[in-house]
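[1] Here is a sequence with its predicted model. Questions after.
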Amino acid sequence: MLVRTGGPLAAVDPSEFTRTMARVPTPVTVVTTVDAAGRPWGFTASSFSSLSMDPPLVLVCPAKTASCHPAFVAADRFLVNVLSATQSDIAGRFARSGQDKFGDGDMVPSEEGLPGLAGAVARIACTLREVLDGGDHSILVGHVTSASVSGLDPLVYHDRRFTRPEPTPSLTTAG
């Protein structure tokens, strides 16, 4: 167990924290679920990460203010679609509230019957294991039940814009 000693920690200025975190490249995902009434829900997330190999766990963090938040914290399962470099329009659509996110027909029934993108870099189906408090976000811990990957290039969010990683020459060991 980690024990912190001493007084309270100083907090970083929120604008400096936001500016700093914008410099950290992150994958762009669209996370989907279906509520008890069969209605699909989804949001764009760049706060997605693997958590554990044994058992296989991932985490994703929806904002508590998002209209889809209640559906996700009550869901028994969700699907993480890792977007390809050509899917920034989909990322933008799922990042906005107040519109039909599923009307364009690019989401199809996929793993666990959840809405998925055929052109995604990867799809990770999860059962919801735990919901944790994460300040102004919730942390959804998902137990991975299936995963698939394509050979497409991923979409990355960096410096408040969508981009794609630059290809790098293969690394070799000098010898």
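    Now that the structure is in, tell me what you want to look at.
[2] only C-alpha atoms for contact and neighbour calcs from this point on.
    Will do.
[3] Run through who's touching stretch 33-46.
    Stretch 33-46 has contacts (C-alpha atoms under 8 Å, 6 or more residues apart in numbering) with 26-32, 60-62, 68, 71-72, 74-75, 77-79, 91-92, 94-95, 101-102, 114-115, 157.
[4] Can you select the buried ones from those residues in PyMOL?
    To isolate the buried subset of the contacts of stretch 33-46 in PyMOL, counting by 16 or more other C-alpha atoms under 10 Å, use the following:
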select buried, resi 26+27+28+29+30+31+32+60+61+62+68+71+72+77+78+79+91+94+101+102+114+115+157
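[5] from the contacts of stretch 33-46, which ones fall inside strands?
    26, 27, 29, 30, 31, 32, 60, 77, 78, 79, 115, 157 (DSSP state E).
[6] Which one of the residues you listed is nearest to residue 136?
    residue 60 (13.3 Å; C-alpha to C-alpha).
[7] which ones are touching that closest one?
    45, 47, 48, 49, 139, 140, 141.
[8] circling back to that earlier point, format the ones in strands among the contacts of stretch 33-46 as TSV; extra columns: distance to residue 132.
    TSV is the format used below for the ones in strands among the contacts of stretch 33-46 (distance: C-alpha to C-alpha, whole Å):
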residue	distance to residue 132
26	21
27	21
29	20
30	20
31	17
32	18
60	11
77	16
78	16
79	18
115	24
157	24
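[9] one more structure, for comparison:
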Amino acid sequence: MLNPPSTALPPDFDSRHFRHALSQFATGITVITTRLNEDKFLGLTASSFNSVSLDPPLVIWSLGDRAQSMPVFANNSHYVVNVLAADQKHLAERFASRVEDRFEGVEFTLSRTGLPILTGASAWFECFNRSRYPEGDHVIFVGEVEQCASKNQAPLVFHHGQFLTSTAL
């Protein structure tokens, strides 16, 4: 029996192959929102969301370390994870675009810390920005959930490079 190496072996594939393999995993779609300043908000589409712990209630998501929004998300005390419903593909596309004001014409209410909760989201989680971990070319954000709500709605899903909807509940 061989001894396993103490460090990772170099990958036997290129990034394109890896990206294609990852696209086979269907994920839900979220829009992460926070505040830029007194009257301006920031939001972005993310599919890298997951639960971590029930006690305390923790969730994670990740952001590319070169993202223009990185300093805002890294330094703000709170953010909201909005889980998109099947009929919100337009919001996923809008918050993934380079539109200057992604909130223009978008309906939302404010959380108790004054952050946008997107109207119609199937769930939302208001999080304290508990910790951040740089890994590879991303930063993993750990949020401690302070408040959340949900509706029984079909989800918006991302699979193989495209948005899909599911009627299964």
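    Everything's here; your move. Note that this is a predicted model, so its numbers are computed, not measured.
[10] returning to what we had before: closest one to residue 125 of the first structure out of the contacts of residue 60 of the first structure, please.
    residue 141 (11.9 Å).
[11] I'd guessed the closest one sits against residue 134; true?
    No - between residue 141 of the first structure and residue 134 no contact is recorded; they are 11.7 Å apart, counting by C-alpha atoms under 8 Å.
[12] what about these two, which has more around it?
    Higher neighbour count among residue 141 of the first structure and residue 134: residue 141, with 21 against 13, using other C-alpha atoms under 10 Å.
[13] Confirm that one sits in a helix?
    No - assessed with DSSP: H, G, I helix; E, B strand; the rest coil, residue 141 of the first structure is strand; it does not lie in a helix.
[14] Neighbours of the residue nearest to it when sequence neighbours are not counted, how many?
    Nearest residue to residue 141 of the first structure in three dimensions, chain neighbours excluded: residue 59, at 4.6 Å (C-alpha to C-alpha, 6 or more residues apart in numbering). Neighbour count for residue 59 of the first structure, taken as other C-alpha under 10 Å: 22.
[15] hang on, the earlier thing: quick check: the farthest pair among the ones in strands among the contacts of stretch 33-46 of the first structure?
    Largest pairwise distance in those, by C-alpha to C-alpha, is 25.3 Å, between 77 and 157.
[16] ok so, going back, just send the contacts of residue 60 of the first structure back as TSV, with distance to residue 85 of the first structure too.
    Below are these laid out as TSV (distance: C-alpha to C-alpha, whole Å):
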residue	distance to residue 85 of the first structure
45	15
47	17
48	17
49	18
139	26
140	25
141	26
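[17] Give me the buried subset of these.
    Buried members of these, scored by 16+ other C-alpha under 10 Å, are 45, 48, 139, 140, 141.
[18] nearest to residue 18 of the first structure, of those residues?
    For these, the nearest to residue 18 of the first structure is residue 45 (15.7 Å; C-alpha to C-alpha).
[19] what about residue 18 of the first structure, how many residues close to it?
    11.
[20] Within the helices and strands, which one has the counterpart of it in the second structure?
    Here residue 18 of the first structure is matched to residue 19 in the second structure, going by TM-score structural alignment. Taking DSSP states H and E as the definition, one finds residue 19 of the second structure inside helix 15-22.
[21] distance from that helix to the first structure after superposition?
    By mean C-alpha distance after the TM-score superposition for the first structure, the fitted helix 15-22 of the second structure averages 0.6 Å away from its aligned residues in the first structure.
[22] how much space between residue 35 of the second structure and residue 113 of the second structure?
    Here residue 35 of the second structure is placed at a distance of 10 Å from residue 113 of the second structure (C-alpha to C-alpha, to the nearest Å).
[23] These two: who's more crowded?
    residue 35 (21 against 15).
[24] Let me know the next secondary structure element after the helix or strand encompassing the more buried one.
    In this structure, residue 35 of the second structure sits in strand 30-37 according to DSSP H and E. Beyond strand 30-37 of the second structure in the direction of the C-terminus, DSSP H and E gives the next helix or strand as strand 40-46.
[25] which residues are contacting the following helix or strand past that following strand?
    Sequence-wise, the next helix or strand downstream of strand 40-46 of the second structure (DSSP H and E) is strand 50-53. Strand 50-53 of the second structure is contacted by residues 58, 59, 60, 61 when judged by C-alpha under 8 Å, 6+ apart.
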